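>>> Fold the following, please.
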Amino acid sequence: MTTSKRVFELDALRGLSLFGILLMNILPFSFPYDESFLPDKVDGVDELIIRIVTTLIISSFYPIFTFLFGYGLAIMFDHSVQRDYGYYPVIFRRLTFLLALGLIHGYFIFSGDILVDYAITGMIAVLLIKKRPKALFITAIVLFTVKIVLIAIPKSLFTWLNGRYDTANFTGTSISKFINTKQHGSYMSNIALNTYEKTMHILDLVTFGAFFEFLPYVLLGMVAQKVNLIDYIRNNQRKAMKWGCTFLIIGYLVKLPYAIDYANQALSTLSTMLGGPLVATGYVLLFIILCQKSNFVRFISMFKYPGKLSLTIYLTQSIIFTLIYGGLGFGFGLYDRLALYQSYMIAIVIFILQMILSYYYLKKFKKGPFEWIWRKFTYLK
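As a prediction, the model looks like this:
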């Protein structure tokens, strides 16, 4: 497979995962999704949307983006060997910039930022970059298994027995006050909410998330690059199709109980930690197969444009939706005011516009503005 073809598939998959992440993020952007008892917040069409999104989207696209992040780390390592420059000074500058950008993004715009997660996890993962694919694969599987056996299952059982329908207060304040701050609060009052949420998230990241929630997918991305997974799938499409469908079916079956009983936090744990990654694996395998089918390439190719500008697309989404829903102390203040179906219509329209703008932008420029700054800081030139 040619390099251009391989890049096309990675960029298209990255663009698709950005769309999936937006369809997940629109929930906390638009209303207190994590803090609410959902049956009290949604009904009718909105309830159907929650069930569909829970099954198809939630926790099934960030693993893909994380996998691609690991793939990129391995590509950069190969480039450092081919061009004879020091990998670690370059990659740690790159990850340090990502960390700083993520902290600014997380504290001052959107507390659900994932750039900090990738930066910290990446700093751990690159220490293993020279390991053989088998060692990396075993490490990833062991970490994932530990997460499921020692964390997800016990947590799910404990929650089932001790308040499976309880709601968690992640903000440190009442829901009514949280909503009022989003709708009418000043920028500084919103910063206070972001500060609490982001700090709690970082504490969770350094004690658990980086090692068990993100590192397995980063390592698997590194493995995929080292063994040239895309070539393998291209040459073994029937086998990849079988495994892709298997992962997808099992993943959906794991996620389905939570989609039905979407207020049950015990089911949420298994859906997120086990079902989501299984579905993500199926998506990756089947999407790469579709990239080999000429009938689908024209449709799939539209995702490559935002995929090439992933950092810029991700950050501008946060700015746009924070302005729409509230959090900057100015804007439209539509937080918790729209029906969920209306928010999804807005999200889809915004992403389509981003795809169109990306297409025309890339006709004149090779890199997005944030990607350009990131590269300058990485290579110091």
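>>> For the rest of this, base every contact and every neighbour count on C-alpha atoms.
OK.
>>> The residue lying farthest from the centre of the chain: what's it in contact with?
Taking Cα atoms, centre = their mean as the measure, the residue most remote from the mean C-alpha position of the chain is residue 84, 32.4 Å away. By Cα atoms under 8 Å, 6 or more residues apart in numbering, the contact list for residue 84 is empty.
>>> Residue 71 versus that one, what's the distance?
Distance from residue 84 to residue 71, counting by Cα to Cα, to the nearest Å: 20 Å.
>>> Only the buried residues of the helix or strand where residue 233 lies, if you could.
Taking DSSP states H and E as the definition, residue 233 sits inside helix 229-235. Buried positions in helix 229-235, judged by neighbour count with 16 or more other Cα atoms under 10 Å: 230, 233, 234.
>>> Which parts of the stretch 101-250 of the chain are helices?
Secondary structure of the stretch 101-250 of the chain (DSSP state H, counting those that start in this stretch): helices located at 115-125, 133-146, 153-161, 175-184, 187-204, 215-226, 229-235, 237-260.
>>> Now do residue 189: how many residues are near it, please.
17 (other Cα atoms under 10 Å).
>>> Identify the residue spatially nearest to it, adjacent ones excluded.
Nearest-residue entry for residue 189: residue 181, 6.8 Å, with adjacent residues in sequence omitted and distances by Cα to Cα, 6 or more residues apart in numbering.
>>> can I assume the one you found is in contact with residue 190?
Yes. Shown here, residue 181 and residue 190 form a contact pair, counting by Cα atoms under 8 Å, at 6.5 Å.
>>> let's see this one next to it:
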Amino acid sequence: MSEDLARGPATPQHASPEALTPTSAAEREPILDVLRGFALLGILLINIEFMRGADFYRAFSEAGSTDAATGVDRAVHFATGWLAAGKFLSSFAIMFGIGAGIIAMRALETGRSPRRVLARRYALLIPLGLAHMVLLFPGDILFLYGVAGMVLLAFVGLRAKAALWWAGGALAVLLVLSAGLVGLSAIAPEPPSDDPFTVGMEEFFDARAEQAVTAHQDGSYGDVVAANAWLALFTQVFSLVIIPWVVALFLIGFAVARAGWIRDLAAHRGRLRTAMVAGLGLGLPLNLATGRLGPMSQGAVMSGGDVDGVVIWSTAGQIIGAPILAIGYLSALALLCLRIGPIRPLAAVGRMSLSAYLLQSVLALAVFSGFGLFDRLSPAQGMLVVLGIWTVLLVVCPLWLRSFRFGPVEWLWRIWTYGRRQPIRNA
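Okay, the predicted model is just below:
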């Protein structure tokens, strides 16, 4: 394995560059599409917390507390914090890195510059993400992925082993820095309850929460857009802070692709089993604290709440534990697919993951704003909405791909990336 990582696949030399085209359906590895679809659906488990109400703002004044939740709602908060928060974002980032590695190798094989191809690809994500966060869902990740993808361009010439070293080093540095920040929060004197700045911030966030609730329940679509713009401002500032973490996860996926493991997953069953056992065995206990704090556990520190052992453990879980558990999830699902075959509905979602991601936001906006359910459903009821959206995607995506080669947004993305019109209908 170490030799594979160090070398990576050989790069062929070409006298002149050939035309670079999108991966055809016959060339795709369906298990990778299954993994991508799995990660995408899982992201909704956390996104629903932002979509269903104004709890993000309340986290700043309530320290991410779930004390008001009882029974099944507390169980949902614990389960999503423990098993989902950061894990599916990590999974999707790793799959994004694998995709970058595949495109880079295909570009090299045709004598093209991988940086130029990937730069065009990521450039479109930035304006698309900006539009998505304001018009549909403020918790957008496309903008983050576009910016982080531009950073990834500096590393696309690395061999697999070097990419892993960079990823591990970045995660280690982030862990140390985060521990230091949490430590400073722990020893910093707590401001008095009547501190003007603290009172002003709480009033500001309360006003933003009220604005969001009014806009989604009783306002026009323009009011919703205005409320989205405010929330996007805060969520995207946090997203920019975690760019180094996201790039590290990209590099993990890039290394897997660069080593050539994805070209024959069946030949790497032993490595997948090792990754599954290590990922689940280490990741589940490392993430227990994020379960205790819930899906918005970052609010406990960001709001100036009490810093204790649970918060410190949760910080380590978010930075290191989430990627480890994500690797366990992806490895376990890959092994399952090698045993029973690719799960076709999930593979369809993965093949058109960008379109499916945007469709999730459209459906959620229709439910919570169109029907006035924003801030009126409990966490458990929100999970029912998740199941409904999953069902729609698992039905619509396979039906779409019966007639078309790509999802509609993927089709436009490929035209932009490769600089020429692509046939969209199946032959």
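>>> ok, back up a step: just to confirm, what residue in the second structure is aligned with the residue farthest from the centre of the first structure?
Using TM-score structural alignment, the equivalent of residue 84 of the first structure in the second structure is residue 111.
>>> Report the secondary structure state of its match.
Following DSSP: H, G, I helix; E, B strand; the rest coil, residue 111 of the second structure is assigned to coil.
>>> What distance do you get for it to residue 117 of the second structure?
On the measure of Cα to Cα, residue 111 of the second structure and residue 117 of the second structure end up 12 Å apart.
>>> what do you get for residue 221 of the second structure?
Residue 221 of the second structure is 37 Å from residue 117 of the second structure, where distance means Cα to Cα.
>>> For stretch 127-143 of the second structure, give me every contacting residue.
Applying Cα under 8 Å, 6+ apart, the external contacts of stretch 127-143 of the second structure come out as 47, 50-51, 125-126, 144, 225-226, 228-229, 231-232, 235-236, 239, 358, 361-362, 365.
>>> typo on my end, stretch 302-319 of the second structure
Residues from elsewhere that reach stretch 302-319 of the second structure (Cα under 8 Å, 6+ apart): 59-63, 85-86, 171, 174-175, 178-179, 182, 185-186, 190, 245, 283, 286-290, 292-293, 297, 300-301.
>>> can you do 6 Å?
Residues outside stretch 302-319 of the second structure that contact it (Cα atoms under 6 Å, 6 or more residues apart in numbering): 60, 63, 186, 286, 287, 289, 290.
>>> Trace the residue nearest to residue 189 of the first structure over to the second structure, please.
In the second structure, residue 181 of the first structure lines up with residue 215, judged by TM-score structural alignment.
>>> same deal with residue 274 of the first structure?
Here residue 274 of the first structure is matched to residue 320 in the second structure, going by TM-score structural alignment.
>>> Residue 108 of the first structure now?
So, by TM-score structural alignment, residue 108 of the first structure is matched to residue 135.
>>> repeat for residue 42 of the first structure
Taking TM-score structural alignment, residue 42 of the first structure has residue 69 as its aligned residue in the second structure.
>>> Assumed that match was part of a helix.
No. Judged by three-state DSSP, residue 69 of the second structure forms no part of a helix; its state is coil.
>>> Neighbour-wise, which one of the contacts of stretch 302-319 of the second structure leads?
residue 290 (33 neighbours).
>>> My guess is it contacts residue 82. True?
Yes. Look at residue 290 of the second structure against residue 82 with Cα atoms under 6 Å: they come within range, at 5.3 Å.
>>> Need the three-state assignment for residue 406 of the second structure.
The three-state label given to residue 406 of the second structure by three-state DSSP is coil.
>>> show me the contacts for the residue most central in space within the second structure.
Nearest residue to the geometric centre of the second structure (Cα atoms, centre = their mean): residue 89, 2.8 Å. Not one residue lies near residue 89 of the second structure by Cα under 6 Å, 6+ apart.
>>> Mind telling me what it corresponds to in the first structure?
In the first structure, residue 89 of the second structure lands on residue 62 (TM-score structural alignment).
>>> what do you get for residue 330 of the second structure?
Per TM-score structural alignment, the equivalent position to residue 330 of the second structure in the first structure is residue 284.
>>> who touches its match in this structure?
By Cα under 6 Å, 6+ apart, the contact set of residue 284 of the first structure is empty.
>>> Swap in 10 Å and give it another go.
Contact analysis of residue 284 of the first structure by Cα atoms under 10 Å, 6 or more residues apart in numbering lists 10, 13, 17, 61, 63, 64, 67, 240, 244, 290.
>>> Residue 351 of the first structure - nearest residue in space that isn't next to it in sequence?
Going by Cα to Cα, 6+ apart, residue 351 of the first structure has residue 19 as its nearest residue, at 7.0 Å.
>>> separation between the aligned partner of that neighbour in the second structure and residue 34 of the second structure?
Mapped onto the second structure by TM-score structural alignment, residue 19 of the first structure lines up with residue 41. Residue 41 of the second structure sits at a distance of 11 Å from residue 34 of the second structure (criterion: Cα to Cα).
>>> quick one: common contacting residues for these two?
Common neighbours of residue 41 of the second structure and residue 34 (Cα under 10 Å, 6+ apart) are 346, 349, 350.
>>> Wait, the last one touches residue 38, no?
Yes. With contacts counted by Cα atoms under 10 Å, residue 350 of the second structure reaches residue 38, the gap being 7.5 Å.
>>> hang on, residue 41 of the second structure packs against residue 393?
Yes. Here residue 41 of the second structure lies in contact with residue 393, judged by Cα under 10 Å, at a distance of 8.8 Å.
>>> Pull up the overlap in contacts between the two.
346, 349, 353, 356, 357, 360, 387.
>>> could you flag which of those are buried?
346, 349, 353, 356, 357, 360.
>>> Please name the nearest non-neighbouring residue to the last one.
So the one you mean is residue 360 of the second structure. residue 389 is the one closest to residue 360 of the second structure (Cα to Cα, 6+ apart), at 6.6 Å.
>>> quick one: the one you found and residue 40 touch, right?
No. Contact criterion Cα under 10 Å: residue 389 of the second structure and residue 40 do not qualify, at 11.9 Å.
>>> which of these two has more neighbours?
More neighbours surround residue 40 than the other of residue 389 of the second structure and residue 40, with 24 against 20 (other Cα under 10 Å).
>>> ok, now how distant is that one from residue 149 of the second structure?
From residue 40 of the second structure to residue 149 of the second structure the distance is 18 Å (Cα to Cα).
>>> In the stretch 251-400 of the second structure, what residue spans correspond to helices?
269-286, 288-293, 299-302, 309-316, 322-340, 344-351, 353-365, 379-403.
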